[in-house]
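> Here is a sequence together with a model predicted from it:
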Amino acid sequence: MKRYAGFIALGLLSLAALWFSQEKPVPSGSPNDRQTQASSQPAGRAQPDTARRDAGKNSAPQGTGFDFYVLSLSWSPAFCASSEGAGNRQQCGSDRRYGFVVHGLWPQNENGYPEFCQSREPDRVPDAIGRSMFDIMPSMGLIGHQWRKHGSCSGLSQKDYFSATRAAFAAVRLPETIASGTRAATLSADAIETAFTDANPGLSKRGISISCDGRRLEEVRICLNRDLTFRDCPELDRRGCRAGSTEIIPIR
């Protein structure tokens, strides 16, 4: 028996060496490692796009002293085709190709609206604030007038009022079929309202109004609560354009 003990021990050592040589660590970043990292994320965590969307909800400064807002979106090609817009080089210069821009964010009451209110803020809007809005309000004259007439009645500072204006614009999804402005189109005011309500769940036709300049689409006005959620506003809706056909000038 002693004769075979050495051979048995040698065989066991060989088997052990072979077993250890086959056990290799999983490299960092391998599919198994990445799967483990992904599964370690907290349950229910929002994906990046969802997180950004949720973070923006109701995050805008909320005004005081009025009941709701009207967000007025001007169709820039129609404005630039008018006698008033012809001389506005900031918005209507040859290299400007705006579609819907913000005319204003207007504090409203259930009956009537305030305007040109007393404010601790200066009448003039500093260039640093105004020019930061040029992608959606492309004129310092427009920005200054909107602050003096409407923003001063919001209960907000200039900085917060224009932050709320940007958030209100971002809260509305523009229907691509109209907002692209690739070619001239003729639609009824009701069809334009339908395009907006279809693109914006929660927005009803009682909360939107179309403004026309003759037969041209001039503005789309949308009612928002102070937290920038959609709401109805029958008084505004009754004043809307009811043209059977509305011309939408293309972006040139």
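Received, thanks.
> From here on, just use CA atoms for contacts and neighbour counts.
OK.
> Please, where are all the strands along this structure?
68-75, 100-108, 185-187, 208-213, 216-224, 246-248 (DSSP state E).
> Tell me how far stretch 186-195 lies from the chain's centre.
22 Å (Cα atoms, centre = their mean, to the nearest Å).
> What are the boundaries of the helices in the stretch 101-250 of the chain?
Ranges of helices within the stretch 101-250 of the chain are 127-130, 140-149, 158-171, 176-179, 189-199, 234-238, based on DSSP state H, counting those that start in this stretch.
> Show residues contacting the last one.
Read it as helix 234-238. For helix 234-238, contacts defined as Cα atoms under 8 Å, 6 or more residues apart in numbering pick out 205-209.
> Please apply the same query to the first one.
Residues outside helix 127-130 that contact it (Cα under 8 Å, 6+ apart): 140, 143-144, 159, 162.
> Then the longest one?
Defining contact as Cα under 8 Å, 6+ apart, one finds that helix 158-171 is touched by 60-63, 71, 102, 104-105, 121, 125, 129, 133, 136, 147, 151, 154, 228-229.
> orientation of that helix relative to strand 216-224 in degrees?
For helix 158-171 against strand 216-224, the angle by axes from the mean of the first three to the mean of the last three Cα atoms, to 10 degrees is 110 degrees.
> Then the second one?
Helix 140-149 and strand 216-224 meet at an angle of 40 degrees, taking the same axes, to 10 degrees as the criterion.
> Included below, for side-by-side comparison, is a second structure:
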Amino acid sequence: MRLPALIVALTAMLTLPAIGQSHRAGEFDYYVMALSWSPSWCRSAGDQREATQCDAGRKVDFVLHGLWPQYEDGWPENCRTSERDPSRRDSQAMEDIMGSGGLAWYQWQKHGRCSGLSASGYYAASREAFNSITLPEYFVDLDKDISIPPELIEQAFIEYNPDLTADGITVTCRNEDLQEVRICLTRDLEPRECGQDVRTDCSRDAVIMEKVR
């Protein structure tokens, strides 16, 4: 290749977007709040990790898996941000709703940095979002394993949270177990419809909700 042609080719390459370039913090459309059914997670992973949220007598049901910035199609993650990481103490303070400080830290790293908020602001928004939802009393202190259609779980959440709609909530499963209830929220943490890529519900006729411990 002659030198001028090589220079032109290199110049063109340098003007292309970098593959895997980080998403920009604060540039997203809405949030997905994921509420995980703790007994299912404990059986599949938490027991092996000796997670304290899985200890007998803790009575842990739904916990906040995360508050995820979302595009109308797709999502950002691992964004670059000038905000400082949270302290271990701040992360540990989220244990009451997230099960562990380690999960809170991980969620900040992967999703919180994309919110454009400070670490304390992201944790505060996560807590506000979690507290904005009333958990159906049917599932609080569940004292026996039940088999239940995913649509009934969805309907129960809508019954207790009238601002929710069927297109604003998704129930997911892993094998036969209930995995999560995911609720879509505006950037101001108000209920809204989910993007099409978030609306896929569990396709099973019924899922197992294991009793709380």
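Ah, there it is. Remember, predicted model here, so these are calculated numbers, not experimental data.
> thinking again about what came up before, minimum distance to Arg53 of the first structure: which of the strands of the first structure has it?
strand 216-224 (18.0 Å; Cα to Cα).
> now for the closest one, which elements pack on it?
strand 68-75, helix 76-81, strand 208-213, strand 246-248 (3 or more Cα pairs under 8 Å, 6 or more residues apart in numbering; DSSP states H and E).
> Please list all residues in contact with Met98 of the second structure.
63-66, 104 are the contacts of Met98 of the second structure under Cα under 8 Å, 6+ apart.
> isn't Ala184 of the first structure right next to Pro250, touching?
Yes. Judged on Cα atoms under 8 Å, Ala184 of the first structure makes contact with Pro250 at a distance of 4.8 Å.
> Looking at these two, which is more packed in?
Pro250 (19 against 11; other Cα atoms under 10 Å).
> Could you double-check that the more buried one lies in contact with Ile178?
No. Using Cα under 8 Å as the test, Pro250 of the first structure is too far from Ile178 to be in contact (9.2 Å).
> What is the neighbour count of the equivalent of Trp68 of the second structure over in the first structure?
In the first structure, the residue paired with Trp68 of the second structure is Trp106, using TM-score structural alignment. By other Cα under 10 Å, the residues close to Trp106 of the first structure number 26.
> contacting residues for whichever residue in the first structure pairs up with Ser38 of the second structure?
Aligning on TM-score structural alignment places Ser38 of the second structure opposite Ser76 in the first structure. Taking Cα under 8 Å, 6+ apart, we find Ser76 of the first structure in contact with 91, 98-101.
> From Arg96 of the first structure, how far off is Ser76 of the first structure?
When distance is defined by Cα to Cα, to the nearest Å, Ser76 of the first structure is 10 Å away from Arg96 of the first structure.
> returning to that earlier point: return the closest of the contacts of helix 127-130 of the first structure with respect to Ala55 of the first structure.
Phe162 (18.6 Å).
> Looking at the alignment, what corresponds to that closest one in the second structure?
So Phe162 of the first structure corresponds to Tyr123, using TM-score structural alignment.
> Quickly note the distance from that match to Glu151 of the second structure.
For Tyr123 of the second structure relative to Glu151 of the second structure (Cα to Cα), the value is 30 Å.
> wait, what's in contact with the closest residue in space to Asp167 of the second structure that isn't next to it in sequence?
Of all residues beyond its chain neighbours, the one nearest Asp167 of the second structure is Glu193 (5.2 Å), with distances taken as Cα to Cα, 6 or more residues apart in numbering. Going by Cα under 8 Å, 6+ apart, Glu193 of the second structure touches 165, 167-169, 184-185.
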